[in-house]
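1. this one's sequence-less:
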């Protein structure tokens, strides 16, 4: 219900022009806050830098265009959320009159409706113009060869829209930690209204539909909003980035989406190279969607110093098709920029795959990985010499005079059971690589946080990422390591019963109850980890955490000496139904199953008999 003074407020806007809230409040004898609230709630008013304006005056003579589809003609409605978003503001509520009679109204789906048959003169693919003329909406087809907006006007629309979308990114970067509702998008109706206010007459002649025009400037349209190509879709996409780095990252992504190899790339390179964090995020981008080879070459040619060359070389390393090539490129990057954190972490991963454990640990440490994070806990047992061999700080037995750790230690192999945890962790790290990360995160999300590592393991094996790791990195692994990973691939996820617990010796005896369908290559009888019966595990922590009769959901893998659990399994004392052992196993379903286990429903007696 409008306030009693609403009519007087409307009368104040009888003439075109912007009015300040303070002046309106003084004229009406109403407090400014109430006046501003009513203006903001009305779709027909728009706030500009000069004050508030009435859209009826602002948009007089403007025409917006839209390509009609057969579906729209059949439904007697136009999809107005993007091309015609400004006109939707006129159509809400009781609507706005059409020149041919009837009213233009808005429906709940963001569509524009008119009287029956108002679109009957159009065919699929026609472009119509919807113009506000003398306070009425005129609908007419755009004929080939008719007058259209000049290129300068079209360029202005694109430039102003990009500017507003970039402003939305800056606002998002500033408030993202304090306002969870802020989004890096610009409302199209507001963008067009601002252009009409700042550049009167821009839309007097028809432009191409906004959904055709604005993407040429690197904008993405949807649901009545425009955003920069490369704007973050969720907070995790820019986690850890400073406000300035968020803006730099989006500017670079946007530039790379619209520039050609022949463009001036110097400004883009400066934005890339100024921040380690921006380089790292762009490297993740190209790992998912590689840059064209000619663009990568053009960036390298444009590099003005070692830092910029290192940034481009790191992008090349991330999109290299073969790990040996990528490892060589990363070494070159570190020669140019020794402190580049993302490159140090990548180099550490490659060194761990090659078995150069001391170098891997040093690189990861320099790359900011803490001693209890990532690969480093699994590297720690491998930093000392294998049992019975030379200490890492003693002279190397080869007689070189160098310390053993700097000479032949990397060539000495620990036993396979000692290397198995690192090998398994390398596979999990591969699952967190940019190309795989979204799928693994989606698989882990429905489950309890305590089971995140187990669920990540489930995802990398069930989605074939472990097999992909072996295919890509076999050349860096030792032969026995490659064979061990190959033995892991067919092992299915199973439900186990704890049959016996020996805390004194730190062992647990497991009996398989249910299992997912064995993968190709698994033993015909479904025996776990190559065995044919119950599995005895030596895992002291597990022996103190479970009791006989408990149930475990786990993938039991060989370690070169016997069966082993390489991640902590979820312990289930009551089941919320049967585990979702479909063929293939659906990791998100497993995660949801574990979440339901927090509020279990008892099963029928004898279910497993």
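-> Done, it's in. Quantities reported herein were computed from a predicted structural model and do not represent experimental measurements.
2. use CA for all of it now, contacts and neighbours both
-> Will do.
3. number of nearby residues for residue 490?
-> For residue 490, the neighbour count with other C-alpha atoms under 10 Å is 22.
4. From residue 104, how far off is it?
-> 62 Å (C-alpha to C-alpha, to the nearest Å).
5. another one to put next to it:
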């Protein structure tokens, strides 16, 4: 059953209908059409249409939007069959048919026996069709019924015809010549920009040449080759075009806009990233020596990476690569040696981030310290040192470091540290015996250290892991689970609250493996008792419990339904809101002298008990499945 559309969905649907009726429009003109139709002001609607998402919406030259189904209506694209396609019933969509995938990216999973399959995602399905070649299909394919092409032969032409927003497969009885004037028309489209995506080119050609593809032509790939054009991924240009320079310029412009970088900074980011990628792609044996030579040739090429936003942008781009950390460390170290003095703090910081991801946190800390020594105001190094000081429970140093950052008092870390800040003891000198009775000097025992109990520090340990999960490396996993959780609540604040704590965060930490990574990479910084506690937590699963009794405002006693074990949990919400006999799901963790449910307690319907236990016990259960299962049916409820 389709869910009812909200107001924005209705406006977006009206916007698409107006685009179909009036043809391609700029955002301003499109907004005016919506306003004239009674959907708000022209300015508001012009801004609104820039965020409309629809697979059938295309972006043309001169900043115009077009309804693609209108452009493609009653047009046909052709493709020459291969033996592999006939045998498997899978068409390699690239490049001949690729732009027609927009008709299959809608809510319909399949239209008239055609669906999209992706190499790398649907490999099992492709294997079921007898496809062993990892390069077929090259990227995307169109999956047909198994015997659809049984009567065809290799070299035959088939076509996909568009009518009423749907695709129909048809056979083409004769080999046709390329469309007249195709090459010249393509040259006109590319005259000013040099290269563009094949999708955008075809859209523009159909708009400029209303007769194009009304009758079957030779396949698009063959026409491009015959006209002297070449492809690089999704892009098309005349033979001999410098795609590398073109992509570099595009990436630089993207960084300038997305990261608000100056052109010099963006160019330096791209240059640095390219050195890392080249070293990795070419499997360079001595990366450090090779990188030093690359950087020494023109150190100024990398000078723009000196600013914190540029260094952060480089790290973010490289995060998209797999197994790049060792290469990044070597290249960053080379930059620290051979780069300009101005770039050295950034280089040491990048080397530190790589060391951290390689599991060498003390080496990373030394790199941050070096960056800080070279430039005491280099903010990223200061902040990372504050985080590591906090992991050590050195609140005084962490707060002092944050105090050196503009706006440091507004950081979440600052708020956390304030809860555990040490009490002042003006009556004690550094060499006096400590107030706690340990017999040690105050300066080596509690000077500058938090005086909270171990019970409270257990909560701090959980918060340290939460802060670790908020780093760019892991936050996407937290955010995705928070989205699943928030979708069940009728609240504008639900997503923000879900990111801050509760089930989604707990699932990210323990079920998605972030807490294990935290212990592995930060364990040697933690106080000994916290490290031991963290190791305990790693072995404790989520379980299903029945509420045995409550002490309102204090405790709730839970009985594990899988083994009957009783546990008294300090949980104010549960002690007040749960009745004896209620089924709940929770992860119960030791916290000093108490037991806690830092990730919250989730009430459970009796009929869901068996299925939830199966989910918990199955090694194939994804964190998102668990969050969705425990969150379903909460629409309209207050967030918790």
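-> Nice, thanks for sending it over. Since this is a predicted model, take the numbers as computed values, not measurements.
6. Distance of residue 269 of structure 1 relative to residue 79 of structure 1?
-> Residue 269 of structure 1 is 40 Å from residue 79 of structure 1, by C-alpha to C-alpha.
7. To clarify, my last question referred to residue 511 of structure 1.
-> 60 Å.
8. go on, residue 168 of structure 1?
-> For residue 168 of structure 1 relative to residue 79 of structure 1 (C-alpha to C-alpha), the value is 24 Å.
9. likewise residue 513 of structure 1?
-> Counting by C-alpha to C-alpha - residue 513 of structure 1 and residue 79 of structure 1 are separated by 55 Å.
10. did I read that right, residue 456 of structure 1 in a strand?
-> No. Looking at residue 456 of structure 1 with DSSP: H, G, I helix; E, B strand; the rest coil, it is helix, so not inside a strand.
11. Check the alignment and tell me where it lands in structure 2.
-> Matched by TM-score structural alignment, residue 456 of structure 1 corresponds to residue 505 in structure 2.
12. nearest residue to that match other than its sequence neighbours?
-> residue 478 (6.0 Å; C-alpha to C-alpha, 6 or more residues apart in numbering).
13. Could you find the counterpart of that neighbour in structure 1?
-> Checking TM-score structural alignment: residue 478 of structure 2 goes with residue 440.
14. residue contacts, its match?
-> Contact analysis of residue 440 of structure 1 by C-alpha atoms under 8 Å, 6 or more residues apart in numbering lists 431, 432, 456, 459, 460.
15. before we move on, back to that, in what helix or strand does the residue nearest to residue 505 of structure 2 lie?
-> Residue 478 of structure 2 is part of helix 472-486, with elements assigned from DSSP states H and E.
16. next structured bit after that helix?
-> By DSSP H and E, the next helix or strand past helix 472-486 of structure 2 is helix 494-500.
17. how far does that following helix sit from the chain's center?
-> 17 Å (C-alpha atoms, centre = their mean, to the nearest Å).
18. In structure 2, where's the longest strand?
-> As assigned by DSSP state E, the longest strand anywhere in structure 2 is strand 543-551.
19. can you pull the buried residues of the very next helix or strand once past that one?
-> Going down the chain from strand 543-551 of structure 2, the next helix or strand is strand 555-560, by DSSP H and E. Buried residues in strand 555-560 of structure 2, defined by neighbour count with 16 or more other C-alpha atoms under 10 Å: 555, 556, 557, 558, 559, 560.
20. buried residues in the helix holding residue 478 of structure 2?
-> 474, 475, 477, 478, 479, 481, 482, 483, 484, 485, 486.
21. could I get these as CSV with distance to residue 206 of structure 2?
-> Shown next, in CSV, are those (distance: C-alpha to C-alpha, whole Å):
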residue, distance to residue 206 of structure 2
474, 44
475, 43
477, 41
478, 43
479, 41
481, 42
482, 43
483, 39
484, 40
485, 44
486, 43
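22. Spatially, which residue comes closest to residue 85 of structure 2, not counting chain neighbours?
-> Using C-alpha to C-alpha, 6+ apart, the closest residue to residue 85 of structure 2 is residue 91 (5.5 Å).
23. how close does that neighbour sit to residue 197 of structure 2?
-> From residue 91 of structure 2 to residue 197 of structure 2 the distance is 21 Å (C-alpha to C-alpha).
24. Which one's more surrounded, the two?
-> residue 91 (26 against 14).
25. Let me know the secondary structure of that one.
-> At residue 91 of structure 2 the chain is in strand, as set by three-state DSSP.
26. how close does it get to residue 419 of structure 2?
-> Residue 91 of structure 2 is 61 Å from residue 419 of structure 2, by C-alpha to C-alpha.
27. could you pull out the strands for the stretch 451-600 of structure 1?
-> Secondary structure of the stretch 451-600 of structure 1 by DSSP state E, counting those that start in this stretch: the strands cover 494-502, 507-515, 535-538, 551-554, 557-558, 563-564, 571-572.
28. how about residue 228 of structure 2, what's its match in structure 1?
-> Under TM-score structural alignment, residue 228 of structure 2 pairs with residue 206 in structure 1.
29. Test my guess that that match contacts residue 129.
-> Yes. The pair residue 206 of structure 1 / residue 129 is scored as a contact, 7.1 Å apart, by C-alpha atoms under 8 Å.
30. what touches both of these two?
-> 63, 64, 65.
31. and the longest strand of structure 2, how far from structure 1 on average?
-> Compared with structure 1 after fitting, strand 543-551 of structure 2 has a mean deviation of 3.5 Å; criterion: mean C-alpha distance after the TM-score superposition for structure 1.
32. so what's residue 394 of structure 2 up against?
-> Contacts of residue 394 of structure 2 by C-alpha under 8 Å, 6+ apart are 448, 449, 450.
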